[in-house]
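In: Here's my sequence, what's the structure:
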Amino acid sequence: MVKLKSPEEIEIMRESALVVSKTLGVLASEIKPGVTTLQLDKIAEEHIRDLGAIPGFLGLYDFPNTLCVSPNAQVVHGLPNNTPLEEGDILSVDCGAILNGYYGDHAYTFEVGGVAPETKKLLDITKESLYVGIREFKAGNRVGDVGYAIQKYCEDHGYGVVRELVGHGLGKKMHEDPQMPNYGKRGRGKKFKEGLVVAIEPMINLGTHKIQQLRDGWTILTLDRQPSAHFEHDVAIVNGKPQLLSTFDYIYEALGIESNEEDEFRK
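Out: Next comes the predicted model:
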């Protein structure tokens, strides 16, 4: 069942999302060759708790950590470990937090030092596809409109769009209705209404869209072991239009990047 949020709930959820945004911003300064993902996990947990929130992933479905960290050919749900990051890696960092009973949940794929041109292009196109999808998230449109837009944008660039893993509604639970696939047909699926809050999260592969799960029960890998990118925002429908609750601004501030990509979706 889809649970629409009141204006007051949306503002509470904005605060939850910003806990995650600020945490990703702190991590942006720490992600470099030689750092381990377990170190990043510890930093993230401490920062979330310092902000008065609770790590949203820790213990959820028995997940053992604060962050999902997925380097290179890992798509999502990677487990933090003691392997140092290397120059040229990419690292998807997915983070969740609970504040005042509501979840924030979003993700960014970071470059570790300099990366190969084809990998950088994958990151750029995947992030662009996130905003392509968000533009279709408005009152009167349907789930398939968002999925179709993301799928077409990425497949037109020759990339594989993961099918088995999808975005989702967000609220007092991490995963609410509706599911938000990154593929689909226009005009299909549930209709969007005022007050809907979702996490839109393209998971896009340099090669095949096919994936497999490791024996750890969590880590998802591309079948051909080519790189995968993952970007995610929390978005609400306010006055019929998409409005971002999360932001990459803290990441960009840490990395010295100037961007106006979020301007059209701000409050």
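In: For the rest of this, base every contact and every neighbour count on C-alpha atoms.
Out: Noted.
In: And the contacts of stretch 44-54?
Out: Stretch 44-54 is contacted by residues 16, 19-20, 23-24, 26-27, 55, 66-67, 97-100 when judged by CA atoms under 8 Å, 6 or more residues apart in numbering.
In: next one: that stretch to chain centre, how far?
Out: Stretch 44-54 has its C-alpha centroid displaced from the chain centroid by 19 Å (CA atoms, centre = their mean, to the nearest Å).
In: Another for comparison:
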Amino acid sequence: MIEILSPAELDRARESGALVAHILRTLTERATVGTNLLEIDRWAQAMIVEAGAVSCYVDYAPTFGRGPFGHYICTSVNDAVLHGRPRDHTLADGDLLTLDLAVATGGIAADSAVSVLVGRARPAESVAMIEATERALDAAIAVARPGARIGDLSHAIGTVLSDAGYPVNTQFGGHGIGSTMHQDPHVSNTGRPGRGYTLRPGLLLALEPWVMADTAELVTDPDDGWTLRSATGCRTAHSEHTIAITEDGAEILTLRG
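Out: Sure thing, here's the model as predicted:
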């Protein structure tokens, strides 16, 4: 299903995007050395409930997960890159933490992710990897406009990531979003320009470049059945924004500012 949102629905999407941005900004500021991942989940729950919003994750139960996700935010650390299920783990100096959050207000969802380094340590390889995903996200947003094709966005992302020296996995990528968190069209993190669905005003997309330092192969954590990790144990990074296609180009709905 591909949804084209009405102006009223776009206003609700903006509200959802602003809330997601606020929560992620708050959580990245609170997440320090000694913070437990379960604390982050509780903080996210409290802010979602206080805002009168709905979590897109608690009851999320796709075929690739082991039952409902059961938590309010994805917390991925170091070799974990996607669907990081919060667990009893305390953050250490230099950990690479990715927070991925999706909520809905007024029946319209927004989705965003950010990778940060915890504490004072700044490993150069981790900084470079985070920055590469951010540049790839910026490149995709720059070409997102009415008349562009999904392949144009995928090509922009893949070019940045490949030029930075990272293998690109195509199992998981960006997606349409609206009344549900995951919709068509799929936005692969690499692709050929001029191919795929033509973008139209009112379309919402969650664009999410992510990489693993030295592999394109994922493995599922056998303990929780959810967390996707790099097959080699290498570090990972992930950046995501929800954008709305407008008459003039793309509006970022989850800008943290």
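In: Now compute the TM-score of the two chains, please.
Out: The TM-score (TM-score structural alignment, normalised by the length of structure 2) is 0.94; 249 aligned residues with a CA RMSD of 1.1 Å.
In: re earlier: what's the farthest-apart pair in the contacts of stretch 44-54 of structure 1?
Out: L27 and N100 (23.2 Å; CA to CA).
In: out of the contacts of stretch 44-54 of structure 1, who's nearest N205 of structure 1?
Out: For these, the nearest to N205 of structure 1 is L67 (20.8 Å; CA to CA).
In: wait, what's in contact with that closest one?
Out: Contacts here follow CA under 8 Å, 6+ apart; on that basis L67 of structure 1 touches D41, A44, F57, L58, L79, P80, V93, D94, C95, G96.
In: swap the cut-off to 10 Å and go again
Out: 37-38, 40-45, 55-58, 77-80, 92-96, 107 (CA atoms under 10 Å, 6 or more residues apart in numbering).
In: wait, doesn't R188 of structure 1 sit right on G144?
Out: Yes - under the criterion of CA atoms under 10 Å, R188 of structure 1 makes contact with G144 at 4.8 Å.
In: Give me the more crowded residue out of those two.
Out: Legend: neighbour count by other CA atoms under 10 Å for R188 of structure 1 and G144, higher for G144 (22 against 15).
In: quick revisit: just checking, which of the contacts of stretch 44-54 of structure 1 belong to helices?
Out: S16, V19, V20, T23, L24, V26, L27 (DSSP state H).
In: Let me have those in CSV, extended by neighbour count and distance to E128 of structure 1.
Out: Listed next are these as CSV, based on neighbours: other CA atoms under 10 Å; distance: CA to CA, whole Å:
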residue, neighbour count, distance to E128 of structure 1
S16, 27, 24
V19, 30, 23
V20, 32, 20
T23, 23, 22
L24, 27, 19
V26, 19, 23
L27, 22, 22
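In: List the contacts of the spatially most central residue of structure 1.
Out: Among the residues of structure 1, the one closest to the centroid is E232, at 2.3 Å (CA atoms, centre = their mean). Going by CA under 10 Å, 6+ apart, E232 of structure 1 touches 93-95, 105-109, 126-127, 130-131, 167, 199-203, 246-248.
In: swap the cut-off to 7 Å and go again
Out: Contacts for E232 of structure 1 (CA atoms under 7 Å, 6 or more residues apart in numbering) come out as H106, A107, Y108, A199, I200, E201, P202.
In: Neighbour-wise, give me the winner out of the residues you listed.
Out: P202 leads the contacts of E232 of structure 1 on contacts (other CA under 10 Å) with 31 neighbours.
In: Aligned against structure 2, show me the partner of it.
Out: By TM-score structural alignment, P202 of structure 1 lines up with P209 in structure 2.
In: and if you look at E11 of structure 1?
Out: Counting by TM-score structural alignment, E11 of structure 1 lines up with D11 in structure 2.
In: Shouldn't that match be within a helix?
Out: Yes - with DSSP: H, G, I helix; E, B strand; the rest coil as the criterion, D11 of structure 2 is assigned to a helix.
In: Quick check: it vs Q171 of structure 2, distance?
Out: Here D11 of structure 2 is placed at a distance of 31 Å from Q171 of structure 2 (CA to CA, to the nearest Å).
In: Please say which of those two ends up with more neighbours.
Out: A side-by-side neighbour count of D11 of structure 2 and Q171, using other CA under 10 Å, places D11 first with 14 against 10.
In: So the match of P202 of structure 1 is in contact with A139, correct?
Out: No - the pair P209 of structure 2 / A139 is not scored as a contact, 10.3 Å apart, by CA atoms under 7 Å.
In: overlap in contacts of the two?
Out: With CA under 7 Å, 6+ apart as the test, P209 of structure 2 and A139 both reach I157.
In: which ones are touching A8 of structure 2?
Out: No contacts exist for A8 of structure 2 under CA under 7 Å, 6+ apart.
In: From S179 of structure 2, how far off is it?
Out: Applying CA to CA to A8 of structure 2 and S179 of structure 2 gives a distance of 13 Å.
In: Residues in contact with both of these two, list them for me.
Out: Going by CA under 7 Å, 6+ apart, no residue sits against A8 of structure 2 while also sitting against S179.
In: follow-up on the earlier one: quick one: whichever residue in structure 2 pairs up with the residue nearest to the centre of structure 1 from G178 of structure 2, how far?
Out: Using TM-score structural alignment as the criterion, E232 of structure 1 maps onto E240 of structure 2. The gap separating E240 of structure 2 from G178 of structure 2 is 16 Å, by CA to CA.
In: and D94 of structure 1, which of the three is it?
Out: Going by three-state DSSP: D94 of structure 1 is strand.
In: That one - how many residues pack around it?
Out: Residues near D94 of structure 1, counting by other CA under 10 Å: 24.
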